[in-house]
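Chemist: Below are the sequence and a predicted model for it; my questions follow.
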Amino acid sequence: MTGIRARRGSILAVSSLVLGVWLYVAPTPAVAEVTAFKQAVAEAAARDDDIAAFYRANKFAPIWTGPGEADRMRRAELLRAIRGAADHGLPVSRYDPAALIARLSAVRTARDRGLAEVEMSRVFVQFARDMQTGIIADPKRIDSAIKREIPQRDRTAYLTDFANARPAAFFRALPPRSMEYNALLKEKVEMEALLSRGGWGPKVPGKSLERGDKGQPVIALRNRLYAMAYLPRSNTMVYDQAITDAVIEFQIAHGLNPDGKVGPATMAQINTSVEKRLQSVMVALERERWFNTDRGKRHILVNIPDFSAKIIDDGKVTFYTRSVVGARDPDRVTPEFSDVMEHMIVNPSWFVPRSIVTKEYLPSMKRNPNAASHLVITDRRGRKVSRSSINFSQYTERNFPYAMHQPPSRSNALGLVKFMFPNKYNIYLHDTPAKSLFSRDVRAFSHGCIRLAQPFDFAYALLAVQESDPKAAFKSALNTGREIKINLVDPVPVHLIYRTAVTNARGHTEYRADIYGRDARIWSALTKAGVVLGGLGS
């Protein structure tokens, strides 16, 4: 196709077809046309300080609508990228490629071209930031316990860097490069296809099932496990060994205790729809974009809904333990954030947070001054105060003047070791004497800190990089019975995350319950931003 020559004195349509879009530009524009273009750019960019700053620094020259091959390639790659935004769970409607193409097609004057130039920059900056660091700019507004600092890039820098980059390579580099992100993209495609086929079929009726049961609920369970690929095709009407084995496999894949029985927690997970699973994947993709940063060659990863803590070395899990996280009470949930672990304290004292002192212990001590007798009461100068000298009834949450702590012991609330990554939320990892809680399916019981099922082994793993005999070094401190601080020679990044869709070591996606309802709130925000589920109505 060749260029189209307009009437003398009008703008010449240069052969610059981009995905069906003709863009009218002037190869040798008159001074008046240049001025009109620049004035239009300045006028349109004035509504966005970052875009305006870029064009001022660029002397209002085009990067999208010029006649050269570089501009054509930028247009082509932007249109290709925003058309494929849904592949990453981004809202295509937010970038509206059809409207952008229509605007480009309608360009007839230098002013039209200037307005189209700025509109392309606006769409580009929005898309680039969404792809790199997420659609939701401030997650704390969705849930105040999401404390994560989003590594957002300067908006002007997107334009500056893009103008000097190869367009296709620039767009390829925007999304997270983690294996987790790529695995989630693959799961998204598979779940969309499954959703378009109708999902896993009818839900399983009833509250619980176990081996030996018969009847329609067992048939429904059999069929659903088959649809989920946990059970070979079968005609059994009895909850037999094959179904038991399939349930165990399902439980392992969903972070449940593998007892082979379908109790309430297992039933809830089995009956979760494909649509809900796909929502978990979409939210996990967004969370991965928030977390698009270097996590550390060695780091600690605590996934709150998975009730687990891991040490990751060079991308591989080298240590795993079960955990207990904050209870579902809004004042006790575990927040999401990252920090750096600097040391551990062996035989720690537990300095009771004031909120616990005043809300939990003070009311009981008003009824009985000797309540919580395992705790030491101290004044503002740290001096021990006898309970007999305190009239607890005269104090309220606001004016109670004392602090409380529990000295080191095996019954200490923190157990025998705590792992510190100093932060303003007063969150840390620690041992606990309440070992029975680790056998529960749902392990949300703490005041926000993370309790570890195997704290000693966790300590050995951390110390292994700096001690020839890490176990002996730890035990030496432990056996003193005194509070001892052990510094980590190389501090370790700690990441407290919240993922209900997670990838296992084999690259398969597993699912967890949304214990705090955070993912549901994030999904609601994503839908308001224009994100839609693929596979619905297909």
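Modeler: Looks like it arrived, so ask away. Just so it is clear, the structure is predicted and the values come from calculations on it, not from any experiment.

Chemist: Every contact and neighbour count from this point should use C-alpha atoms.
Modeler: Will do.

Chemist: What ranges does the stretch 151-300 of the chain have for its strands?
Modeler: For the stretch 151-300 of the chain, applying DSSP state E, counting those that start in this stretch gives strands covering 298-303.

Chemist: Next one for the comparison:
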Amino acid sequence: MLVGTLIALAVTAGFAATASDAPVALTTAVQSLLQTRLTTIGSGAAATVQGRHLASPAMVRLFYDQRQYRPAWAGADGSGRPLSELLTALEGLRQEALNPEAYHLQSLQRLYGDLQSSGLLREEVRLELLVDAELLATDAFLTSAGHLLSGRIAPETLGPEQQAVHKDADLIGALETAAHSGRLQPVLSSFLPDHSGYRRLRRILQRYRRIEEKGGWTQLPDGPTLRAGVEDERVSMLRFRLVAEGFLDGRRARDGNHFDSTLKRAVAAFQRQHGLAADGVIGALTREALNVSARSRVRQIELNMERWRWLPRYLGKRYLLVNIADYQMEIVDENRRVMVMRVAVGRDYRRTPVFSAELTRLVLNPHWYVPPTIFTEDLLPAIRSNPEYLRERGYRVFSSLGPDAEEMDPDRIDWQAVDPGNFPYILRKDPGPFNPMGRVKFLFPNKYDVYIHDSPDRSIFTQPKRTFSSGCIRIEKPIELAEYLLKDHFNWTRRRILAEIESGRSEIIEVPAPLPTYIQYWTAWVDESGNVQFREDIYGRDALLGETLSKLPDF
């Protein structure tokens, strides 16, 4: 009844009277029905169109409110021709590791096809189709733009140890710009992460999808270690496996069962790109990496593209980045890596969190104040079993953190009766060679109380898997980092830094130019040489992210 009334009004107003009047009448009719439909949605009714749920109904309504319900996609002749560019853009979302079907692609394609042949439809049917197309297309644009900008999920929903930089953008204004200019694709693309690391991942994603579409690669069976010089039927299988991923020239695939020097070099290249010891030997770890399926590698790339969307669009002229999964830290200055070093990160039960902050100060010869978790889980049980534990390891007890804190006699504390949840004292370890902070600590204030710092145990940096800390980040070259941070501080030379450390005095130094610091968890990326790098999911965060994304509705 409502649609018939609108059509009647449109005809009365000249909907079909003349060619010049028709677009005006059509727009009026679409406006009226859009307003009615959106009012119904706003009153609490389910926001469902063509059997699809709108993902962003509030924004859709606001968009049309602001433009007095004028259609954005119908086209002057009611053919829905502006939808064509949107359909192309939605199909392209697959390259961004997003599923186009989450943005109503099939429904919009069907609507577009129907509108192209709308001359065969009754006017009231065509009007309903136009309004359906308006609602679904607007929802698709606004939702996909938001996902390109910030990701499909907020990392905070994965748990307290992951945090993103939240980005604000006027999505409705962007859609208005696209509707006015008729150039939708550039507007939508402006929400993509503007980082070379993201673009390199996007390119490699297409390559691995092609490998997957061709059938991927076969599994390498278990068996004795394979190394140069051996004869084994699995060597031939290994050749085909490496050819499939591009580590070995296809012409060498049929060179037989002898493990030669060329194959050893190809294996070593594979190992380097998977964070393994590049010895050219197929042991258990290398075979495990070889047997990860092409589909799993595709998914791994997609998950890490999602993580890029959690970062700010501009990282800074200079910044420090730690990749937890790679046990590595780098400093980038003017798009060049100027410093790279190994790091150790948190154990599995005390994981290093993902977050961003600003490095503002460093401390030479730092004290170490025992965090509550370490006191409760590590120190208190040890103190209770050994009354001399604190003295033997150089711990002191204070009444508080302040400069006027009173030092307490640990023998006068009943450690057996201590409530770890209400411990009134502070445990401190003074500067020295056995301080867990080492000789230098770097401060970037954050809610996790995580620091970057030196380590008294240098041997940890020779280990391939470096999960040794209680959440903080231990670095291989603390003096070099301090020197870099203080390079614009005219009186803080390397010689003076070392002299101050040798003095044993604790000193806090402000960094002249605070350094944006990003603690990230990337298990797949493409290095500056164009080689894809894969790493073990040491904390299970890929698995959690993948499972969470798989449960999201496709509306």
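Modeler: Noted; the coordinates are in hand. Note that the structure is predicted; figures quoted are calculated from it, not measured.

Chemist: which residues touch residue 175 of structure 2?
Modeler: Residue 175 of structure 2 makes contacts with 141-142, 184, 187, as judged by CA atoms under 8 Å, 6 or more residues apart in numbering.

Chemist: count of residues packed around the counterpart of residue 408 of structure 2 in structure 1?
Modeler: Using TM-score structural alignment, the equivalent of residue 408 of structure 2 in structure 1 is residue 385. Neighbour count of residue 385 of structure 1, defined by other CA atoms under 10 Å: 15.

Chemist: One more: residue 221 of structure 2?
Modeler: Residue 221 of structure 2 has 11 neighbours, counted by other CA under 10 Å.

Chemist: same deal with residue 472 of structure 2?
Modeler: For residue 472 of structure 2, the count of nearby residues is 23 (other CA under 10 Å).

Chemist: So it versus residue 353 of structure 2, what's the distance?
Modeler: To residue 353 of structure 2, residue 472 of structure 2 is 9 Å away according to CA to CA, to the nearest Å.

Chemist: what's the longest strand anywhere in structure 1 aligned against in structure 2?
Modeler: The longest strand of structure 1 (DSSP state E) is strand 484-497. Mapped onto structure 2 using TM-score structural alignment, strand 484-497 of structure 1 spans residues 507-520.

Chemist: Quick one: the helices in the stretch 251-400 of structure 1, in order.
Modeler: Using DSSP state H, counting those that start in this stretch, the helices of the stretch 251-400 of structure 1 run over residues 264-270, 274-290, 354-356, 362-367.

Chemist: right, so those helices: which one is the most enclosed?
Modeler: helix 274-290 (a mean of 24; mean count of other CA atoms under 10 Å).

Chemist: quick check: that one aligns to which part of structure 2?
Modeler: Against structure 2, helix 274-290 of structure 1 falls on residues 294-310 (TM-score structural alignment).

Chemist: how far is that stretch from where the chain is centred?
Modeler: 9 Å (CA atoms, centre = their mean, to the nearest Å).

Chemist: and what of stretch 169-184 of structure 1?
Modeler: The chain centre lies 15 Å from the centre of stretch 169-184 of structure 1; the measure is CA atoms, centre = their mean.

Chemist: Show the end-to-end separation of it, please.
Modeler: Termini of stretch 169-184 of structure 1 sit 22 Å apart (CA to CA).

Chemist: go on, stretch 422-433 of structure 2?
Modeler: Start-to-end, stretch 422-433 of structure 2 (CA to CA) is 31 Å.

Chemist: quick one: that stretch aligns where in structure 1?
Modeler: Residue span in structure 1 matched to stretch 422-433 of structure 2, by TM-score structural alignment: 399-410.

Chemist: The matching stretch: which residues count as buried?
Modeler: Judged by neighbour count (16 or more other CA atoms under 10 Å), stretch 399-410 of structure 1 contains these buried residues: 402-410.

Chemist: just stretch 59-72 of structure 2 next, same as before
Modeler: So for stretch 59-72 of structure 2, counting by 16+ other CA under 10 Å, buried means 59-61, 63-64, 69-72.

Chemist: Check what contacts it and list those residues.
Modeler: By CA under 8 Å, 6+ apart, the residues outside stretch 59-72 of structure 2 that reach it are 27-28, 30-32, 34-35, 38, 42, 134-135, 138-139, 142, 172, 176, 179.

Chemist: how about 7 Å then?
Modeler: 27, 30-31, 34-35, 38, 134, 138-139, 172, 179 (CA atoms under 7 Å, 6 or more residues apart in numbering).

Chemist: and that stretch, which stretch of structure 1?
Modeler: Stretch 59-72 of structure 2 covers residues 50-63 of structure 1 once aligned (TM-score structural alignment).

Chemist: which residues are in contact with the lengthiest helix in structure 1?
Modeler: If you go by DSSP state H, structure 1 has its longest helix at helix 110-133. With CA under 7 Å, 6+ apart as the test, helix 110-133 of structure 1 has contacts from 33, 36-38, 40-41, 44-45, 62, 64-65, 78, 95, 103-104, 107, 150-152, 155, 158, 174-176, 289-290, 292.

Chemist: Make a PyMOL selection of the buried ones in those residues.
Modeler: Provided next is the PyMOL selection string for whichever of the contacts of helix 110-133 of structure 1 are buried by 16+ other CA under 10 Å:
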select buried, resi 33+36+37+38+40+41+44+45+62+64+65+78+95+103+104+107+150+155+158+174+175+176+289+290+292
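
Chemist: ok so, going back, mind listing what's buried in the match of strand 484-497 of structure 1?
Modeler: Under the neighbour-count criterion of 16+ other CA under 10 Å, stretch 507-520 of structure 2 has 511, 513-520 buried.

Chemist: State the distance from the most centrally placed residue in structure 1 to residue 502 of structure 1.
Modeler: Geometric centre of structure 1, nearest residue: residue 287, 2.9 Å, by CA atoms, centre = their mean. The gap separating residue 287 of structure 1 from residue 502 of structure 1 is 11 Å, by CA to CA.

Chemist: can you check residue 170 of structure 1 too?
Modeler: Remark: distance between residue 170 of structure 1 and residue 502 of structure 1 (CA to CA) = 28 Å.

Chemist: With neighbour numbers in mind, choose between these two.
Modeler: For residue 170 of structure 1 versus residue 502, the count of surrounding residues by other CA under 10 Å is larger for residue 502: 23 against 16.

Chemist: so is that one in a helix, a strand, or just coil?
Modeler: Of the three states, residue 502 of structure 1 takes strand according to DSSP: H, G, I helix; E, B strand; the rest coil.

Chemist: shouldn't it be in contact with residue 512?
Modeler: No - using CA atoms under 7 Å, residue 502 of structure 1 is not in contact with residue 512; the gap is 8.0 Å.

Chemist: Fine by me, thanks again.
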